[in-house]
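Student: sequence? don't have it. structure:
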């Protein structure tokens, strides 16, 4: 079949919806427009990837009974780039389907109807013209979701460490990131410092470093936020074979408490607290409180 050039209307109506990257209902608007365009009972987009497995997106006539799904084993036998007729495949009803593959995904796009429905050559040509676009759109959606996962993971890790961030443009305006009480004058000072060649610029309680990914003159601002700890004591106990009480003593000392202050915080006698501290030094190999503090904040406990 000769390649079809999409009309201006199809480009606006179909490709615009296909590349919209809707997180809530991906490809829903595109499939609905494709179904209406071809007068199909169903328009389908099926995808398969190593990371997310199979996904199915369907648009069908309101209140219509769903057609039986196309067997996945059959889909995998279809040759990429060739248009197939459902009668040719031995599936009930009428319709057309085509497969497009790339290094990230396999994509099948099709239109389906009942036995009395008829799809002509223009419908098949339209699917052929759309198939490569569908593969690109699915890959873009996968990349977007990968980026969203990476950003969420990075933010969760920074929350554990009590670090906030914001990307500042060349004028000191926050492009993206977290809200923080840094004045416009301080943001400008941070960006100016970075653009003047400072490896680390400081203004108030925030620092900034060069950030080429943010664009010309951009800077990455970092500042302290409340630490979102899960259970540092449990992590330190597991790392060094300590009891929960001993580990809680270590965390209290690492946070700046004296032995007397730690005993009061943990409802211990001073004698018990001193016994725990000796156990801590023996178990960790620390030769004093300063080294114990260093061990706490360089161990897995700092990540918990």
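Tutor: Great, that's in hand. A quick note: this is a predicted structure, and the numbers were derived from the prediction, not measured.
Student: please count neighbours and contacts with C-alpha atoms only from this point.
Tutor: Will do.
Student: and the contacts of stretch 30-50?
Tutor: Identification of contacts with stretch 30-50 by C-alpha atoms under 8 Å, 6 or more residues apart in numbering yields 13-15, 17-18, 27, 53-61, 64, 67, 104-114, 117, 119, 123, 138.
Student: quote the end-to-end distance of it.
Tutor: 24 Å (C-alpha to C-alpha, to the nearest Å).
Student: swap in stretch 280-289?
Tutor: First residue to last in stretch 280-289 (C-alpha to C-alpha) measures 10 Å.
Student: likewise for stretch 71-86?
Tutor: Using C-alpha to C-alpha, the end-to-end distance of stretch 71-86 comes to 12 Å.
Student: then stretch 20-27?
Tutor: End-to-end distance of stretch 20-27 (C-alpha to C-alpha): 8 Å.
Student: in that stretch, what counts as buried?
Tutor: By 16 or more other C-alpha atoms under 10 Å, the buried positions in stretch 20-27 come out as 21, 26-27.
Student: out of these, flag the one nearest to residue 169.
Tutor: residue 21 (26.2 Å; C-alpha to C-alpha).
Student: structure B:
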């Protein structure tokens, strides 16, 4: 196999891990086929045509061209993207309905204006329904695409199907991970992952804030350390890995940080830096966001009651809360009885738990 073709096929495999995806593939494709432009674009049938996610490589396309497309042609692009047969390679004139256009402004004022005279396009669809289109063009001064160029594009279309399936699966997992990370972050839970010898693999945003703000946990090099001299965190981590039993540790005073060391079963397919332990961090941190509107909606409280509930949930006394809101302490006491009744709690500690573990915190 020709080395440049092999590199092109390998770039398809590596594409799902790039950001943007398949950047190297698009660059190699344009060079391999001798074109002046190549792109790969994601589209959804129910979305604005101009809102697709595009990766492109070109010799020197005029920047005004893309503005012209968005402003003048996105709504009347004649290319029947979703009518194209997956895996088939089309020249522009072979696209359904294009030959019947009396005056093709898209071809004359967009494609030819950019010197995209010769044109090939193909669609790739993977089993879950993710769609991409790949386009390559040549200028008017170059020969038209031939049978070999089409055969290459057909081969690439076949190779892109499993790669696109991998990308779609990775994207789905990534979105799911982001949702759970956001939920954990908003609930003030952080996670540090460790490998088999206690080195840090990753630190999420919430854990990083605990490290930066709490002052009881530090990261030296690639390992977590307790600031307290009487706690050897590295030793405790090693012991938990050896015992395979989770262990809880509190660092600092009452407002410090709680740690939960959770060992994971090692995997032969994970590599030497595979995650072998989850180090969960949590503690008491007042909410910095105003979620009182959500609290009011969840528990049927008035705006003032919801603000009072949030202040109490953040550890304020009744007197402090009343003064901040601008009501009397007696009024606050009356409101608090209604708050406890509506939230199903009997005292401030229960109220704190009820609010800070409610979906209102996930906004």
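Tutor: Yes, it's here. What you see is a predicted model; the values in this text were computed from it and never measured.
Student: returning to what we had before: now, which of the buried residues of stretch 20-27 of the first structure sits nearest residue 146 of the first structure?
Tutor: For these, the residue nearest residue 146 of the first structure by C-alpha to C-alpha is residue 21; the value is 13.4 Å.
Student: what's near enough to touch the closest one?
Tutor: Going by C-alpha under 8 Å, 6+ apart, residue 21 of the first structure touches 27, 137, 140-141.
Student: which ones among the residues you listed map onto helices?
Tutor: Residues of the contacts of residue 21 of the first structure located in helices (DSSP state H): 137, 140-141.
Student: and the strands in the stretch 101-250 of the first structure?
Tutor: 106-113, 163-168, 174-177, 201-203, 206-210, 219-224 (DSSP state E, counting those that start in this stretch).
Student: for residue 147 of the first structure, which of those is the nearest?
Tutor: Nearest of the strands of the stretch 101-250 of the first structure (C-alpha to C-alpha): strand 174-177, 14.6 Å.
Student: from the chain's centroid, how far away is that closest one?
Tutor: Averaging C-alpha positions (C-alpha atoms, centre = their mean, to the nearest Å) puts strand 174-177 of the first structure 18 Å from its chain's average.
Student: with stretch 151-160 of the first structure instead?
Tutor: That offset, for stretch 151-160 of the first structure, works out to 11 Å (C-alpha atoms, centre = their mean).
Student: mean deviation of it from the second structure?
Tutor: Average distance, stretch 151-160 of the first structure versus aligned residues of the second structure after superposition (mean C-alpha distance after the TM-score superposition for the first structure): 2.2 Å.
Student: residue range for that stretch in the second structure?
Tutor: Counting by TM-score structural alignment, stretch 151-160 of the first structure pairs with residues 177-186 of the second structure.
Student: how much space separates the nearest residue to residue 170 of the second structure once chain neighbours are set aside from residue 165 of the second structure?
Tutor: Distances taken as C-alpha to C-alpha, 6 or more residues apart in numbering place residue 16 nearest to residue 170 of the second structure, at 7.9 Å, with adjacent residues excluded. Going from residue 16 of the second structure to residue 165 of the second structure by C-alpha to C-alpha gives 9 Å.
Student: residues shared between the contacts of those two?
Tutor: Common contacts of residue 16 of the second structure and residue 165 (C-alpha under 8 Å, 6+ apart): none found.
Student: ok, the contacts of residue 21 of the first structure vs residue 95 of the first structure, which is closest?
Tutor: Using C-alpha to C-alpha, residue 27 is the member of the contacts of residue 21 of the first structure that lies nearest residue 95 of the first structure, at 19.4 Å.
Student: could you find the counterpart of that closest one in the second structure?
Tutor: Per TM-score structural alignment, residue 27 of the first structure is aligned with residue 22.
Student: what do you get for residue 118 of the first structure?
Tutor: Aligned partner of residue 118 of the first structure by TM-score structural alignment: residue 144.
Student: for residue 122 of the second structure, see how far away that match is.
Tutor: For residue 144 of the second structure relative to residue 122 of the second structure (C-alpha to C-alpha), the value is 17 Å.
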